[in-house]
Structures are given as C-alpha cells and as structure tokens.
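Enquirer: have a look at this prediction, sequence included:
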Amino acid sequence: MKQLAIIAVLMVAATTASASELIVRGLFKNAVLLEINGQQQLVRTGSSHPGGAKVLSANSRFAQVRYQGKTHRLTLNKRIGTLYAESERQEVVLQRNSNREYRTRLQINGRSAEAVVDTGATKVAMSARHARQLGIRYDDAPVVSIATASGVSRGFAVKLDKLAVGGIERHHIPAVVVDGEYPHVILLGMSFLEHVDLQERGSIMTLSAP
C-alpha cells in the first residue's frame, strides 16, 4: 500500500510539474508583464520570457504573445496554459478581390448586409440608405463631422446592438451614419476590428476571436 501511495504522489507531482500557466499581469506600450509558473518578468516586444513566451506586439489594451506553439491575443489578467484551456476561437477567412478589397457579409442587429474591411476607418461607417435598410434609427443621434474623399460630411454617431461576421459576434459597437449615399458599401472599421485578431498573408485575410 505504501508503494502504491508513493507512486500516486509521484504521478501527482509529475502532473503539477508539467502543467504550465501564463498570466498577463500588466500591459504597456511595447511591453507586457508576464507571469509564467509564478515567475514574473517585464518582456518587451520581440523578446521572450524565460518560460518560453515571446511578445510579438503590445499596447495598453492587449498583447500578441507566442506561447506553446500558438499565437494568443491576451488582455489584462488573461490566463492560459495546460490547466486553463482557452475558449474555442471563431475564424473568418476572406479572399482579396480584383479591386484589392476584402469584402464580407455581416449581420447588424440580425439583418444581413455587405461590407468591406477598412482598417483606415476609425469606426464602422454606413450611408443613411444602409441605416434605413438595417432599421437603424439615427435621427436623434449626436451629429458629428465625417471626413470623406469628397470633403467633410455630416454624420450621426450611433451604437450597433449586435454586429456579427461569421461566428464572430460583438455588441454595442460604435458606428457612424453618413448623411447621403456615401459610403456605397458599409465600411467595417476599427471599432469592430479592434476586437479581433487580423492577419493578412498574400491575398488572404483571416479574422479570428474567442
């Protein structure tokens, strides 16, 4: 019995030793305070923690970290490792068209529309016609000035209750409704894209998020 007990203790110890845990303790511009198995270290972009995590990019909101063969988008106090499995990630793959655009179908408040990915747009943007088609009320929304290719236009600041691209769904997304017919296609801007991982390789763009 003693021998069996010793074997059981050794098995538990081996499991504990092999388990690894990474926690984000602090986020800064171009640096992350990482803790791996209890060891904390400030790791700058391009450098690695002794525990095997490499920081690819970092700002005050999130960091891209390569760990255990995978790239993770981590927020403050995010915990990953063998004891804490990450939730399944949703992924949307887009093919660049002949106009060098990445277009996709999306759902806004349950209604479908076409959009073009625009990392240069600070917010999701649509024309008044799009807003009417999608049932978005903006008449009483705050008025804002929008810089367009043809000059400055009047716009309305709204929030989208739900915006989904494939299986990636986010809520309360800031958006602008531009008075008139511009833009001709809804712009999927950074107010949504900042919540996803975006990678471009050749003519393929991949959006992914938990």
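Expert: Looks like it came in fine. Residues are numbered from 1 along each chain as shown.
Enquirer: all contacts plus neighbour counts: C-alpha atoms, from now on.
Expert: Noted.
Enquirer: give the helix, strand or coil label for residue 15.
Expert: helix (DSSP: H, G, I helix; E, B strand; the rest coil).
Enquirer: show me where the protein has helices.
Expert: 2-18, 128-133, 190-193 (DSSP state H).
Enquirer: go through those helices and pick out the most buried.
Expert: Most buried of these by mean neighbour count (mean count of other C-alpha atoms under 10 Å) is helix 190-193; its value is a mean of 20.
Enquirer: which residues sit against that helix?
Expert: If you take C-alpha atoms under 8 Å, 6 or more residues apart in numbering as the criterion, helix 190-193 is touched by 118, 119, 120, 121, 122, 123, 124, 170, 173, 174, 175.
Enquirer: circling back to that earlier point, now tabulate the helices of the chain in TSV and tack on distance to residue 105.
Expert: Supplementary listing: the helices of the chain in TSV, determined by distance: least, C-alpha to C-alpha, whole Å:
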stretch	distance to residue 105
helix 2-18	44
helix 128-133	14
helix 190-193	14
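Enquirer: take the one below as the second:
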Amino acid sequence: MAVIFAAQWTYANTPGIEVVGLFKDGAILIIDGQQRMLRKGLPTEKGVEVIEADAKSVTLVVDGEIKKMSLSKKISTQFAESDEKPAAHISRGAGGHYWAPGRVNNRACEFVVDTGATYVSLNSHHAAQLGVSYKDGIPVVMRTANGVKRSFKVTLDSVTVGMVTVRGVDAVVSEGRFPEVILLGNAFLNRVEMRVEAGVMVLQSKI
C-alpha cells in the first residue's frame, strides 16, 4: 500500500486537525498535537471519522460536519490540548493485524506489528527501496517455515511510527521476498510503551 507523507513542517500547538499522511481508505492526522491513524469503517477518534481517502485527499466527518482535506491542511476544532508524550495509535487492519505506516531512515514504508519477532525484519527488496545497505551487516541464518534464509543483521539509523522515533534499531534483512511485509519486532517495541485501548494499539515514546 502506497503511503503519501507531507514534507517536514511545524504547526502551532492550537486545537485542530492536520493531515500528515494519506493512503487508500485511511489517513494519518494530527488531532490536538497527537498523531492518529484512522481507517474507513473503523471506530471514530474524538468525533472524527474517515468517509473516503486516497493519496490526494481525505473526506472526514468532524462533529457531524463533512470536511474534505489534503496534506498539511488544518481545520479548527474544540478538542482539549494534550501534553502527553508522542504516540502512535494503530487500528487493527487486514487479518486482524496491526498495520502501521511509518518510516525507516526517514523513508516511507508500512509495518505489521509482530511481538513474536526479535528484530525489525524485512526482505532485500524492502531494503533496496529504503536505502538500507545490508551486505556489510553480520551474516546470520534465519530458519523459517519456508526453509533457511540467508540474512544479515544491521542497525537502522531510525525507525518511526506515528510521532514516535527510535534510533539505532537492530534489524534483520533476508534475501529474497520473505518476509512479505516489514515486521515491527521487539527491537523497536521494547523501547516504547505499548498498550491496547478499546482495540487500538498505542505505541508511546518513553522519552
């Protein structure tokens, strides 16, 4: 799934909604300083619901009013401000998994949260797309249901989900197309606070 992100910018700490990421049937919004990922057809967040979305715009219902927004556009609301630590709110997606758009070394990608994975795990095609030079990494052997895979352990400069960034994250790159999706494993998850609230996974910075 292609994810479109806004360029870097700053915003005032005033009540409102801003669009910072768009993808098919979903959007990444800043709601009163807290990042939320909303998907079409899933429970609303603070009275905000996605009606439709693509890479160009999102149509929202905000307190009963329909609003169409594009990247970096803001609409005023009356939500309370928050001084909480940066967090990412991830709704359950296809197959019951938690899918999260994010960044590796500041390049856009999509993760599946996997508490059973030791590292952030990706294949060599993902690595090429994200500019990860893995062949200078430590050679390791990964045993999977599909057999033994030649892999390399590397350290990623940064991994970002929502507004949460962790630096120096251990990862394993396997040659070929396994795993098919990038797995967000415990090398990242153990360095953030993780909880589930009403079916929504919350990853929050410890800093």
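Expert: That came in fine, so what should we check first? Everything numeric in this text was worked out from a predicted model, so none of it was measured.
Enquirer: and of the contacts of helix 190-193 of structure 1, the nearest to residue 195 of structure 1?
Expert: residue 170 (7.9 Å; C-alpha to C-alpha).
Enquirer: quick one: which of the helices of structure 1 is nearest residue 101 of structure 1?
Expert: The nearest among the helices of structure 1, by C-alpha to C-alpha, is helix 190-193 at 15.4 Å.
Enquirer: what about the closest one, distance to the chain center?
Expert: Helix 190-193 of structure 1 sits 8 Å away from the centroid of its parent chain (C-alpha atoms, centre = their mean, to the nearest Å).
Enquirer: what span of structure 2 lines up against that helix?
Expert: Using TM-score structural alignment, helix 190-193 of structure 1 corresponds to residues 186-189 of structure 2.
Enquirer: compared with structure 1, how much does the matching stretch deviate?
Expert: After superposition onto structure 1, stretch 186-189 of structure 2 sits on average 0.3 Å from its aligned residues (mean C-alpha distance after the TM-score superposition for structure 1).
Enquirer: of the helices of structure 1, which approaches residue 27 of structure 1 most closely?
Expert: helix 190-193 (19.6 Å).
Enquirer: what range does the strand ranked longest in structure 2 cover in structure 1?
Expert: The longest strand of structure 2 (DSSP state E) is strand 147-161. Applying TM-score structural alignment, one finds that strand 147-161 of structure 2 aligns to the residue range 151-165 of structure 1.
Enquirer: now that stretch: buried residues?
Expert: 155, 156, 157, 158, 159, 160, 163, 164, 165 (16 or more other C-alpha atoms under 10 Å).
Enquirer: mind putting these into TSV with distance to residue 43 of structure 1?
Expert: Formatted as TSV, these follow (distance: C-alpha to C-alpha, whole Å):
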residue	distance to residue 43 of structure 1
155	42
156	42
157	38
158	38
159	36
160	37
163	34
164	34
165	33
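Enquirer: buried ones among the contacts of helix 190-193 of structure 1?
Expert: Judged by 16+ other C-alpha under 10 Å, buried ones among these: 118, 119, 122, 123, 124, 170, 173, 174, 175.
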